[in-house]
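[1] okay, sequence plus prediction incoming.
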Amino acid sequence: MLLPAARRDALLDRLRRDGRLVVKDVALDLGLSEDSIRRDLRELDAAGLAVRVYGGALPASPAVADYDTRARVARDSKTRVAEAAVALIEPGATVLLDGGTTTLALVDALPRTFAGTLITHSPTIAAALLHHDAEVIMLGGRLFKHSAVACGAAAAEAARGISADVFFLGVTGVHPSAGLTTGDADEAAMKRVLAERAAETFVLASEEKLGAASRFGILPLDAVAGVVADLDGDAALAEELTRAGARLIGTGARRET
């Protein structure tokens, strides 16, 4: 009989390997009761290591950590995603930028001479654009400090007054079955409003977000124009995401459509 700690380690190994966990299957394989597996999953969920869903669990995204911690995670991957995303921006375009550390990397990759219009609901992103030539429009509202973005009714109302050619959407999870997710319900709602205001939406998906999920859904994979994904040669996950409706845009030498 596996001890509780060993059971939880086994469950995490399966999540990392398979990208999902079905309670009935795991209980049968390990010779344990479904109640025991559910209890372990509740503990893993409470510890931020898994996301419970109907019938099982999905891998939890590490991208729900605090802002300073996220800024230190997967820096090279975020740079690759940012450079691929900048290549999608047409000269003179009106670009809507989400908050988050991958979007901040996009700002770093964007030439300062870009002469279009940049709209954001993130004071952090707006401040990073101070020395760019582009016109910068900032949407206000209640500050959601975890992601340094404006959310709530005032922010949503402000967003409904603008329109953009392209929106770069930040997420904490990109998963074949869970779709595009984030860790806060109000932030998820704000992201949906912003996506409605752009002709095209592209997801910024650095490596730590791929194959992971968070609590609140934003959009299904087939509701966006593309996912700029730093998959690092993970052909199995790429195939699953494509089957689920994602149009993948790779980074660097791995770029594809």
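    Ah, there it is.

[2] C-alpha from now on. contacts and neighbour counts both.
    Fine.

[3] which outside residues touch stretch 188-200?
    Here stretch 188-200 makes contact (C-alpha atoms under 8 Å, 6 or more residues apart in numbering) with 96, 98, 151-152, 155-156, 159-160, 162-167, 169, 181-182, 201, 216-219, 224-225.

[4] that should have said stretch 141-159, apologies.
    Applying C-alpha under 8 Å, 6+ apart, the external contacts of stretch 141-159 come out as 66-67, 98-100, 121-124, 139-140, 186-187, 190, 193-194, 197.

[5] could you redo the last one with a cut-off of 7 Å?
    Applying C-alpha atoms under 7 Å, 6 or more residues apart in numbering, the set of residues contacting stretch 141-159 from outside is 66-67, 99-100, 121-124, 139-140, 186-187, 190, 193-194.

[6] return a ChimeraX selection command for the buried portion of those residues.
    Selection of buried members from the contacts of stretch 141-159 for ChimeraX, criterion 16 or more other C-alpha atoms under 10 Å:
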select :99,100,121,122,123,124,139,140,187,190,193,194
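
[7] please, which helix or strand holds A195?
    Assigned by DSSP states H and E, A195 belongs to helix 185-196.

[8] straight-line length of stretch 158-174, end to end?
    Distance across stretch 158-174, first residue to last, is 27 Å (C-alpha to C-alpha, to the nearest Å).

[9] could you list every helix and strand that whatever helix or strand L118 lives in packs against?
    Using DSSP H and E, L118 sits in strand 117-120. When contacts are defined as 3 or more C-alpha pairs under 7 Å, 6 or more residues apart in numbering; DSSP states H and E, strand 117-120 packs onto strand 94-97, strand 135-138.

[10] identify the residue nearest the spatially most central residue of the chain in space, chain neighbours excluded?
    What sits nearest the mean C-alpha location of the chain, by C-alpha atoms, centre = their mean, is V171, with 1.9 Å. In space, and not counting its chain neighbours, V171 is closest to T182: 5.5 Å by C-alpha to C-alpha, 6 or more residues apart in numbering.

[11] now stretch 161-170: buried residues?
    163-170.

[12] gap between that stretch and the chain center?
    Relative to its chain's centre, stretch 161-170 lies at 16 Å (C-alpha atoms, centre = their mean, to the nearest Å).

[13] what comes into contact with it?
    With C-alpha under 7 Å, 6+ apart as the criterion, stretch 161-170 contacts 93-100, 195, 197-204.

[14] in the longest helix anywhere in the chain, what's buried?
    Of all segments of type helix in the chain, defined using DSSP state H, the longest is helix 4-18. By 16+ other C-alpha under 10 Å, the buried positions in helix 4-18 come out as 7-8, 11-12, 14-16.

[15] also this one, for the comparison:
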Amino acid sequence: MFPRQRRAEMLDEINRIGRVSVDDLAGRYDISVDSIRKDLQQLAKAGKCRRVYGGAVKIAPEAPEKEAGEPGTTPLASTDEAAVGRLAVARRAFVEINDGDSIFLDISRTNVILARLLAESDKRVILTTNMIDVLKEVSTCPRITALGTGGYLNEDLTGFIGSATVSLLEPLLFSKAFIGTSGIDPDRNAVMADSFDSGAVKMRVVENASYKFLLADAGKFDKRGLYRFASIDEFTAVITDESSLPILEKIQRRGIPTLMA
């Protein structure tokens, strides 16, 4: 059987039953598991499935975007342009993670993508998060030791925020933290969150991490939030796809490097 025909059959099964196993496919086609992994990786790169530990799964269709103010709209709703920016930022953040790191990923769509990249990689890390969607991404990956913070669940954010979460985080130390934001004001040296409860968690994580990376796609600059939880110069670096030289220079003048996505 030609590889293209084999991949077509694999994709048909993924779409039909939702998940396939590398070992099962290798036995069925009587070829090596490495060949099956390459087939699945090629399908994943083409956007036809998603690689997970031990196999691949069907890509769930995304819910249609809702206009601001519609019932069910969350602060995490986005445009296609923003989604491209988040993917670029997540890929650049992935480079900063090494085997053995103890990392924190906070509530952020960019961090959901970053968790997915980690789950599909060979990196071994200890991952703590207050976001349920991040935990889902790494739940089947034995190389990742995952810890959820607990606390009071915010359904809109699908994560834990507030004083209970802050208290649970107090004794935990991280080698690296990857922090999202609702807005950055370079002129005021301000990094913002949408609420006090969310910002308080971010503030605690920034205090407890040796290296802290601010994740900011281009849409976050000069955008205001309700609560300032940190200054730009508290971060080790800003990871961004922002291309405006004046904005980047304002950040760099504060002595903080920008890692371009």
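    Great, that's in hand. Being a predicted model, the structure only gives us computed values, none of them experimental.

[16] what's the TM-score once they're superposed?
    The TM-score (TM-score structural alignment, normalised by the length of structure 1) is 0.68; 187 aligned residues with a C-alpha RMSD of 1.9 Å.

[17] ok, back up a step: just name the most buried of the helices and strands packed on strand 117-120 of structure 1.
    Highest mean neighbour count of those: strand 94-97, a mean of 24 (counted as mean count of other C-alpha atoms under 10 Å).

[18] where in structure 2 does that strand fall?
    Under TM-score structural alignment, strand 94-97 of structure 1 corresponds to residues 102-105 of structure 2.

[19] distance from that stretch to structure 1 after superposition?
    Aligned to structure 1 and superposed, stretch 102-105 of structure 2 gives a mean residue distance of 0.7 Å (mean C-alpha distance after the TM-score superposition for structure 1).

[20] which residues are contacting that stretch?
    Contacts of stretch 102-105 of structure 2 (C-alpha under 7 Å, 6+ apart): 111, 125-129, 174-179.

[21] closest to R7 of structure 2 out of these?
    Using C-alpha to C-alpha, N111 is the member of the contacts of stretch 102-105 of structure 2 that lies nearest R7 of structure 2, at 30.1 Å.

[22] nearest to D234 of structure 1, of the contacts of stretch 141-159 of structure 1?
    G100 (24.3 Å).

[23] so how far is E34 of structure 1 from the residue lying closest to that closest one once chain neighbours are set aside?
    Once flanking residues are discounted, G100 of structure 1 sits nearest to S147: 5.9 Å by C-alpha to C-alpha, 6+ apart. Separation of S147 of structure 1 from E34 of structure 1 (C-alpha to C-alpha) stands at 37 Å.

[24] roughly how far does the aligned residue in structure 1 for Y227 of structure 2 sit from L169 of structure 1?
    Taking TM-score structural alignment, the alignment pairs Y227 of structure 2 with F216 from structure 1. Using C-alpha to C-alpha, one obtains 15 Å as the distance from F216 of structure 1 to L169 of structure 1.

[25] swap in L28 of structure 1?
    Going from L28 of structure 1 to L169 of structure 1 by C-alpha to C-alpha gives 40 Å.

[26] for P111 of structure 1, same thing?
    Distance check for P111 of structure 1 against L169 of structure 1: by C-alpha to C-alpha, it reads 20 Å.

[27] what's the answer for R17 of structure 1, then?
    The spacing between R17 of structure 1 and L169 of structure 1, counted by C-alpha to C-alpha, is 27 Å.

[28] do A57 of structure 1 as well
    Going from A57 of structure 1 to L169 of structure 1 by C-alpha to C-alpha gives 25 Å.

[29] same check on A225 of structure 1?
    A225 of structure 1 is 11 Å from L169 of structure 1, where distance means C-alpha to C-alpha.

[30] what touches both of those two?
    Here A225 of structure 1 and L169 have 201-202 as joint contacts, going by C-alpha under 7 Å, 6+ apart.

[31] over which residues of structure 1 does the longest strand along structure 2 lie when aligned?
    For structure 2, the strand with the greatest residue count under DSSP state E is strand 209-216. The aligned range for strand 209-216 of structure 2 in structure 1 is 198-205, by TM-score structural alignment.

[32] how far does that stretch sit from its chain's centre?
    Centroid separation for stretch 198-205 of structure 1 versus its chain: 11 Å, with C-alpha atoms, centre = their mean.

[33] and it, how far from structure 2 on average?
    Averaged out, stretch 198-205 of structure 1 is 0.7 Å away (mean C-alpha distance after the TM-score superposition for structure 1).

[34] OK, contacts around the residue nearest to V171 of structure 1?
    Counting by C-alpha under 7 Å, 6+ apart, T182 of structure 1 has contacts 171-173, 188, 214-218.

[35] dump these into JSON lines; add secondary structure as well.
    Below are the contacts of T182 of structure 1 laid out as JSON lines (DSSP: H, G, I helix; E, B strand; the rest coil):
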{"residue": "V171", "secondary structure": "coil"}
{"residue": "T172", "secondary structure": "coil"}
{"residue": "G173", "secondary structure": "strand"}
{"residue": "A188", "secondary structure": "helix"}
{"residue": "S214", "secondary structure": "coil"}
{"residue": "R215", "secondary structure": "coil"}
{"residue": "F216", "secondary structure": "strand"}
{"residue": "G217", "secondary structure": "strand"}
{"residue": "I218", "secondary structure": "strand"}
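
[36] all strands for the stretch 1-150 of structure 2, in order.
    19-21, 50-52, 55-57, 102-105, 125-129, 144-148 (DSSP state E, counting those that start in this stretch).

[37] can you map out the helices along structure 1?
    4-18, 23-30, 34-46, 67-71, 75-86, 101-109, 123-128, 152-159, 185-196, 235-243.
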